[in-house]
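*Asks:* Provide a 3D model corresponding to the input given below.
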Amino acid sequence: MIKMENVGKTYPKGVKALRDMSVSIEDGEFVYVIGASGSGKSTFAKLLIREEKMTKGKMTVCGYDLAKIKNKDIPKLRRQIGVVFQDYRLLESRTVFENIAYALEVIGTNPEDIKPRVMEALIQVELEDKADHKPTELSGGEQQRVGIARAIVNNPKVLIADEPTGNLDPKTALDIMRLFYRINLTGTTIIMVTHNRSIVTKVHNRVIEIKNGTLVGDKCKDNGSLEYDYSSGDYILI
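*Replies:* Next up, the predicted model:
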């Protein structure tokens, strides 16, 4: 699915964001990418969708060689990858339904297919009763669910979540995490970029750690699930 071999990324003025990164991620994995601010984890995610171009190395994502990919093929690559953002990035002037439908419209989906696919995505994130609402009428957790629905409406092979719980309270964050686990169970590969160690240290999923642009940890664990313990105010593994 995803393979990086000695990948490096150097920004203008010599800033090295990634150094000789070698990682393989298989179909259906749930992987956390952790690191402090400025460690290179966001660059890692941007390389996957070809928002940034690597400076050196080899990289394959969803069958595309990103060292040789043509500009006309980049949209085809991105159709196989959904992205969820920390700040939701919803269009406030459009309804929930229209925000999700837009992701299908821009890739030329048959108009007759749009409504059933949007409603299917809304059912998956448990917001089918909010289709006609505007984003400003929703809670933060609900807005993030809309963002997730928009990311999965095209049935991507890979879902990248960049700090998806960063703006949410612990209980709402837990609900969002449960949703990601359910999506992963359908076979979607999930790569979650986060600095929330209170979650990561308690889960059994694979954790890739980046420090100063260098891979410093890659621990594979068995899948687990999370629960929120109100007495301790923290996440526990169940």
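
*Asks:* Only C-alpha atoms from now on, for both contacts and neighbour counts.
*Replies:* Fine.

*Asks:* From the contact counts, what lies against the longest helix along the chain?
*Replies:* Looking across the chain with DSSP state H, the single longest helix is helix 170-185. Other helices and strands packing on helix 170-185, by 3 or more Cα pairs under 8 Å, 6 or more residues apart in numbering; DSSP states H and E, are helix 140-152, strand 226-229.

*Asks:* And for that helix, what's in contact with it?
*Replies:* Contact partners of helix 170-185, identified using Cα atoms under 8 Å, 6 or more residues apart in numbering, comprise 28-30, 125, 141, 144-145, 165, 190, 225-228, 234.

*Asks:* I have a second one here; can you model it like the first so I can compare?
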Amino acid sequence: MSTVLAGHGLIKKYGSTTALAGIDIEVGQRDSLAIMGPSGSGKSTLLHTLAGIVRPDEGMVLLHGERIDKLGENRLSALRRKRFGFVFQFGQLLPELPAEENVALPLMLEGVPRRQAVDRARRWFTPLGLDGLHQRRPGQLSGGQAQRVAIARALVIEPAVVFADEPTGALDQATSEEVVRLLTSVTRSQGAALVMVTHDADVAAHCDRILQVRDGLISSHDQHTVA
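*Replies:* Predicted coordinates:
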């Protein structure tokens, strides 16, 4: 499996607190990685560093073998928009836009005409079980439906990597199961890598690999075959 995203020797400090203490990590195409750990372990900092949101103090982050942590802010912002998809705990959909325009938004921000962007967005509604919800605004969607719209928004740009930060944290157990199954299967079918932070072991079990982080270091790394 070819490496899509890698971090080497990642160190990040906030004052006297060391969030990352020298982490090495690689994620391949169609690979899904769950990052777990107690509060303050460094798991969210690791995700944000790999996603180019936080710059490491030492070490490097590479996308397809090219270093991205030293890019200027404009180039790094453009890379995040074009190559990375994001799914957050509370979806972060724009309340004034219908579902199809929330999904199309990343394309429109890159200059794709609205009609073309919405046409591309609509292609995701059937695979994600959102038929008939195109014109619903976020306030008219259930939590699970809103997260599926967020997944569609992350995938519409055909990203190299999808980053998910506690994507099921606001959902009940049954809905969490449904959402994480969709998230892992659809990213895999699209050839994207998935990096997910979660506190839920049942959610993490849907990923190919589980990384346990403690005190800014990898404490364990489990690999298994997902049925």
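
*Asks:* could you point out which element follows the longest helix of structure 1?
*Replies:* The helix or strand immediately downstream of helix 170-185 of structure 1 is strand 189-194, counting by DSSP states H and E.

*Asks:* in structure 2, what residues pair with that following strand?
*Replies:* Counting by TM-score structural alignment, strand 189-194 of structure 1 pairs with residues 193-198 of structure 2.

*Asks:* Distance from the matching stretch to the middle of the chain?
*Replies:* Stretch 193-198 of structure 2 sits 6 Å away from the centroid of its parent chain (Cα atoms, centre = their mean, to the nearest Å).

*Asks:* Would you agree Leu122 of structure 1 is in contact with Ala149?
*Replies:* Yes. The criterion here is Cα atoms under 8 Å, and Leu122 of structure 1 meets it with Ala149 at 6.1 Å.

*Asks:* quick one: the residue most central in space within structure 2 from Val27 of structure 2, how far?
*Replies:* Closest residue to the average C-alpha location of structure 2: Phe163 at 1.4 Å, with Cα atoms, centre = their mean. Shown here: Phe163 of structure 2 relative to Val27 of structure 2, a distance of 12 Å by Cα to Cα, to the nearest Å.

*Asks:* Now tell me what touches the match of strand 189-194 of structure 1 from outside.
*Replies:* When contacts are defined by Cα under 8 Å, 6+ apart, stretch 193-198 of structure 2 is touched by residues 4, 27-36, 43-44, 47, 160-169, 184, 187-188, 204.

*Asks:* Same question for stretch 44-64 of structure 2.
*Replies:* With Cα under 8 Å, 6+ apart as the test, stretch 44-64 of structure 2 has contacts from 3-13, 19-20, 22, 67-69, 76, 80, 84, 163, 165, 195-197.

*Asks:* Now the buried members of those residues.
*Replies:* Neighbour counting with 16 or more other Cα atoms under 10 Å marks 3-7, 9-12, 19-20, 22, 68-69, 76, 80, 84, 163, 165, 195-197 as buried within those.

*Asks:* Now go through those residues and say which are in strands.
*Replies:* 3-7, 9-12, 19-20, 22, 84, 163, 165, 195-197 (DSSP state E).
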